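J.: got a sequence here, can you build the structure:
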Amino acid sequence: MDRSLTPDHLDSFDKEFAARTVNRLMQNAVTQTSVDDVALDRRILTGIDHSVSHHLDDWKVTNQKQSGRCWMFAGLNLLRVGAARKLGVKDFEFSQNHLLWWDKFERANHFLEAVIETSDREVDDRTVAHLLEDPISDGGQWNMFVALIAKHGLVPKSAMPETHSSSATRAMNRALKTLLRQGARDLRGLAGEGAEAQRERKREVLAAVHRVLGIHLGTPPQRFLWQWEDKDKEFHRDGWLTPAEFAASYVELPLEEYVCLVHDPRPSSPVGRTFTVEHLGNVVDGPPVVYLNVGMELLKRLAMESITGGEPVWFGCDVTKMMRSDAGVWDAALFDYAAVYDTPFTMDKADRLLHHDTQMTHAMLFTGVDVVDGGPRRWRVENSWGEEKADRGFWTMNDSWFDEHVFEIAARRSALPPQLAAALDEPPIVLPAWDPMGALAD
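T.: Down below sits the predicted model:
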């Protein structure tokens, strides 16, 4: 075929399309109906059994609404299990708004420091352009969640409840992004005057960010009175607490022991090595975001063993692939797009990563697993999209989907084989800022 499209080419494509009855049939169907409804394999959908052999959740799901805070919700949903048990209540929520406020403020500082670090480069340098593309999104990673708690603690939802903007962040983010890009312009313009002059201007930018956050989200409490009534109607008072004191009292899991395990099957990503991504993070001078690349079978075994041992599992995935939201299910072959389009889709997981067809987009919590002959067959998932869909907000994932679209879990270091645990102490391979493994779950 020639470089350009000619009338002859276009005519031949039209004739090829019209010559096949199946093309006209699919055109009639898809122009009138959602392609997912046409491509849905009902044998798979109706064949999914939602029951599981090991099931932990007996609480209500949460709802991130129109925000990209899934990684916070999934992390706090993991921690609230122990907190509810200690408090003697059926349902409990930590304040998601509290962590959102501190993540935005810390991330603004993190971004401006990256701008100072790269201010000797051209504005169209690939790293600089990547930083400016999205200075302050809602998304995040497990290590970023832990860093926020270590520095700023936690509060109950009653101490810092949701606001309109915490549940619908678009307008707030629009103002913050403009402020930060404007600040980046100023900091880059001061590069010749040195870091001291740049950080004086940085403080002014952060003061404006602080105002925006206070206006949209309220003010994080420094201390609050904590008292509650348990499920047996007994009243308790713990007194005045700081966020750090509250976290120390009601977070039962040893967060410092948890590590992030990923499945990155690209040839350039060896199993058993740690990775980090340039400029990825939220807390300056906090622990870096580090991944340990492991095989898929180990990733699934550790998740299964955690659940059968009584502990849910935080995980990240590419959520919208092969998803039926009204039924609340995922399966790797749920939709037969190849039959609809008469075109094979042949990229495997590594190809999809390499060619920008996939990345981690969402974080949730595994709360159940169906174990058959010692291995997982399906998974029960606590989503943070409210109670309206699936089983009151709990979804079902077939194990085939885990293989193709799950990328990472948070697991205890002590659960790793000794060789992999030792690999965590090795210096990580540094990936560029735009690598797909730097994607943020939202």
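J.: only C-alpha atoms from now on, for both contacts and neighbour counts.
T.: OK.
J.: how about the secondary structure of E196?
T.: helix (DSSP: H, G, I helix; E, B strand; the rest coil).
J.: another sequence for comparison is provided below:
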Amino acid sequence: MKAVSINKIASLEKDYQANDIHKVVRRVLSKTSLDSVAYVNEAQADTQFKFSIDIDTLPVTNQKASGRCWLFAGLNVLRELIAKKHQLKDFELSQNYQAFWDKFEKINYFLESVEDFLTVDADDRTLKHLLQQGIQDGGQWDMFVSLVLKYGVVPKEAMPETHQSSNTALMNRIINIKLRKYAAEARECVKFGKHELKEQLKASVLKELYAFLCDSFGLPPKAFTFETVNKDNVYERVENVTPVEFYHQIGIDLEDYVSVIHAPTEDKPYMKSYTIDYLGNVVGGKEIKHLNLEMNRLVELSINQLKDREIVWFGADVARDGDREKGIWDDQAYDFESILQMPLKMTKAQRLDYLQGAMNHAMVITGVNLVEGKPTKWKIENSWGSDKGNKGYYLMSHTWFMEHTYQAVVHKKYLSKAELAAYNQSPVRLKPWDPMGALA
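T.: So this is what the prediction gives:
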């Protein structure tokens, strides 16, 4: 390693002082935020909330201080079908119900995963990854499918939000302390041949954390009464409906939907399916599987589903070039390079490989603007409440969408025979820390 010399620092300062642009920028930044200085006002002309395909959807939901975006997005797909079937003006499914069972299944998934690491070195990278991650709020489409197939869905009134379900940080921290404590004690038990004690500890942890979930979220209902008043003020009541029955009455088979990703990295050739080791919630549930395709194909598949008036669950990196007040993501709206006098652009593959980009938020696409058959912008139903954007709906420019969208879920009927065959192949197994598992 080589230290920076005093002479080198003097040279850097001389070059800096010689550039008058830096003098202007320094003075502006002393009183103004960097993103405001870099904002390109002319870009607003291309980000009006007008779309050639615009599916009429229900008011937005609010995940509040939790990372349950993937659950909210998945339930938003299902609630549209229920609302259409019963002619409802407003309707939500219980995100709390789904989150309860997700947490419970993730706890069990962690306990079962630890079984593979009871005798490895303490600094084993995969063990360290599992311990660092613990259980979080995030998840993937196929994890959502596993939950719905096992536990069904219920209306929000059947299991409403609690303070803990909407504010999950402390609860997650306590659960992870308990799980890491178990991992430490289980490894000690195996080290000294106390296998029966290890099993007792495991059962105790599951029992204690189930009780903690009930304390935090409430008891999940085994059955409920479904009451609605439709757009014509007609009252409907169905008693003693189980959550699984309610899902089957929706008329959708979630197993018919395929996760398509765009990961243009050397380790992931196109037209192959991929899964991520030690990523999941329901043990024995649906395997997490992604089909990697060219981005233009992901766009085409999404548009085809929107043309059939069906919204699209998708995952993107929303930490880039966004304005939460206006509800716009647009990579043309900010010019940091000109202001700062330094190149910043990276390719999509570079961002994935070098930890600058990853899926961190799931939402649903409800519209797209096509000009001569080509998309220019996309309409997004978010789950951050109605006080931002256009009553909670957001817009993504197509150039932003191309750069920062990594996943879309579409019905398998839109895939070609070759694509479906590639999806159905035994998936390539990726490391637990692969960016294609970042949403979870």
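J.: stretch 63-80 of structure 2 corresponds to what range in structure 1?
T.: Stretch 63-80 of structure 2 corresponds to residues 64-81 of structure 1 when matched by TM-score structural alignment.
J.: flag every buried residue along the matching stretch.
T.: 64, 67-81 (16 or more other Cα atoms under 10 Å).
J.: residues touching the residue lying closest to I276 of structure 2 once chain neighbours are set aside, list them.
T.: Spatial nearest neighbour of I276 of structure 2, chain neighbours left out: L430 (4.7 Å); criterion: Cα to Cα, 6 or more residues apart in numbering. Each residue near L430 of structure 2 by Cα atoms under 8 Å, 6 or more residues apart in numbering is listed here: Y274, T275, I276, D277.
J.: show me where structure 1 has its strands.
T.: 54-55, 224-229, 235-241, 258-262, 274-277, 290-293, 313-317, 323-324, 329-330, 362-372, 375-382, 394-398, 406-412, 429-431 (DSSP state E).
J.: quick one, the third one and strand 224-229 angle?
T.: This means strand 235-241 of structure 1. 170 degrees (axes from the mean of the first three to the mean of the last three Cα atoms, to 10 degrees).
J.: what span of structure 2 lines up against strand 235-241 of structure 1?
T.: Going by TM-score structural alignment: strand 235-241 of structure 1 matches residues 235-241.
J.: average distance between that stretch and structure 1?
T.: Taking mean Cα distance after the TM-score superposition for structure 1, the mean distance separating stretch 235-241 of structure 2 from the aligned residues in structure 1 is 1.2 Å.
J.: any idea how far F226 of structure 2 is from E245 of structure 2?
T.: 12 Å (Cα to Cα, to the nearest Å).
J.: how about N240 of structure 2?
T.: N240 of structure 2 is 8 Å from F226 of structure 2, by Cα to Cα.
J.: the more surrounded of those two?
T.: Shown here are N240 of structure 2 and F226; by other Cα atoms under 10 Å, F226 has more neighbours (16 against 11).
J.: so the more buried one touches Y235, yeah?
T.: No: between F226 of structure 2 and Y235 there is no contact under Cα atoms under 8 Å: 10.6 Å.
J.: so who does A159 of structure 1 touch?
T.: By Cα under 8 Å, 6+ apart, the neighbours of A159 of structure 1 are S95, P221, F224.
J.: got a winner among the residues you listed for most neighbours?
T.: Neighbour max across the contacts of A159 of structure 1 (other Cα under 10 Å) = S95, 20 neighbours.
J.: residues making contact with stretch 78-89 of structure 2?
T.: T57, L58, D90, F91, E92, L93, T228, V229, N230, K231, I250.
J.: in helices only, show me the residues you listed.
T.: Judged by DSSP state H, the subset of these located in helices is I250.
J.: and which of the contacts of stretch 78-89 of structure 2 is nearest L301 of structure 2?
T.: T57 (20.2 Å; Cα to Cα).
J.: list the contacts of the closest one.
T.: With Cα under 8 Å, 6+ apart, T57 of structure 2 has these contacts: E80, T366.
J.: and what of L118 of structure 2?
T.: Contacts of L118 of structure 2 (Cα under 8 Å, 6+ apart): A183, A186, R187, V190.
J.: what about 6 Å?
T.: R187 (Cα atoms under 6 Å, 6 or more residues apart in numbering).
J.: rewinding a little: JSON lines for the contacts of L430 of structure 2, including distance to Y39 of structure 2?
T.: Shown next, in JSON lines, are these (distance: Cα to Cα, whole Å):
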{"residue": "Y274", "distance to Y39 of structure 2": "38"}
{"residue": "T275", "distance to Y39 of structure 2": "39"}
{"residue": "I276", "distance to Y39 of structure 2": "38"}
{"residue": "D277", "distance to Y39 of structure 2": "41"}
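J.: between those, which is nearest H129 of structure 2?
T.: For those, the nearest to H129 of structure 2 is D277 (11.3 Å; Cα to Cα).
J.: I'd say that closest one and P432 touch.
T.: Yes: if you go by Cα atoms under 6 Å, D277 of structure 2 and P432 touch, sitting 4.9 Å apart.
J.: residues near R121 of structure 1, how many?
T.: When neighbours are counted by other Cα under 10 Å, R121 of structure 1 comes out with 13.
J.: one more: P432 of structure 1?
T.: Neighbour number of P432 of structure 1 under other Cα under 10 Å is 16.
J.: just V38 of structure 1 next, same as before
T.: Counted with other Cα under 10 Å, V38 of structure 1 comes out at 17.
J.: that one and E162 of structure 1: what is the separation?
T.: For V38 of structure 1, the distance to E162 of structure 1 - Cα to Cα - is 39 Å.
J.: next: R3 of structure 1.
T.: 55 Å.
J.: neighbour count winner among those two?
T.: When R3 of structure 1 and E162 are compared for neighbours, E162 comes out ahead with 17 against 5, by other Cα under 10 Å.
J.: on that earlier part again, roughly how far is the match of stretch 63-80 of structure 2 from the heart of the chain?
T.: 9 Å (Cα atoms, centre = their mean, to the nearest Å).
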